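Enquirer: Sequence and predicted structure below; questions after.
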Amino acid sequence: MLNVLSILIGLLSLVIVIPAQIPFLGIANWIALPFIVVGLVIGQLSSSNGGRNLCLVIFAVAVVRLMLGGGVI
């Protein structure tokens, strides 16, 4: 059950992160990061690791985009 919840939170975060890849919309990554961290914690508590891995990939995409944009753009 926790794995499914982690996957759902990861998909919600993905919906936020995908448009944030467009220039000048990178601030949405800051909005998505708390959701991703919650999904990671819930995924860590789960016996499966699919939800955690999904959240880790989304986290990596969001953080790399923030680093490339200087954290603001």
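Expert: Received it, and whenever you're ready, just let me know what you need. Numbering: from 1, shown residues only.
Enquirer: C-alpha only now, for contacts and for neighbours.
Expert: Fine.
Enquirer: mind checking how far residue 9 is from residue 71?
Expert: Per CA to CA, to the nearest Å, residue 9 is found 23 Å from residue 71.
Enquirer: ok, those two, which is more surrounded?
Expert: Comparing residue 9 with residue 71 by other CA atoms under 10 Å, the one with more neighbours is residue 9, at 23 against 14.
Enquirer: I figured the more buried one hits residue 36, correct?
Expert: Yes. Counting by CA atoms under 8 Å, residue 9 does reach residue 36; the two are 7.1 Å apart.
Enquirer: Alongside the first one, take a look at this:
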Amino acid sequence: MFNIISILIGIVALVLAIPSAIPLLGWGNWIVLPIAVLGAGIGALSSSNGGRNFCLIVFIIAVIRLSLGGGII
């Protein structure tokens, strides 16, 4: 059950991260980061690792995008 919830949270984070890849919308990644961490935390409670890994991938994508934009844009 935790794995499904984690995957759903990861999908929400990914949907928010996609428009944040557009220039001048990078600030949206600051919203994505806590959502992805929450999903990874819930996924860690599950017996399988799929949801946790998915949320961590979304987190890494958001962090890389933030670092490319200098943390703001």
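Expert: Here it is on my side, so go on. Since this is a predicted model, take the numbers as computed values, not measurements.
Enquirer: ok, now which ones touch the residue of the second structure positioned farthest from its centre?
Expert: Residue farthest from the centre of the second structure, counting by CA atoms, centre = their mean, is residue 47 at 20.3 Å. By CA atoms under 8 Å, 6 or more residues apart in numbering, the residues touching residue 47 of the second structure are residue 3.
Enquirer: Touching stretch 18-25 of the first structure from outside, list them.
Expert: By CA under 8 Å, 6+ apart, stretch 18-25 of the first structure touches 26-29, 65, 73.
Enquirer: I meant to write stretch 27-40 of the second structure there.
Expert: Stretch 27-40 of the second structure is contacted from outside by 5-7, 9-10, 13-14, 16-17, 19-20, 51-56, 58-59, 62-63, 65-66, 71-73, using CA under 8 Å, 6+ apart.
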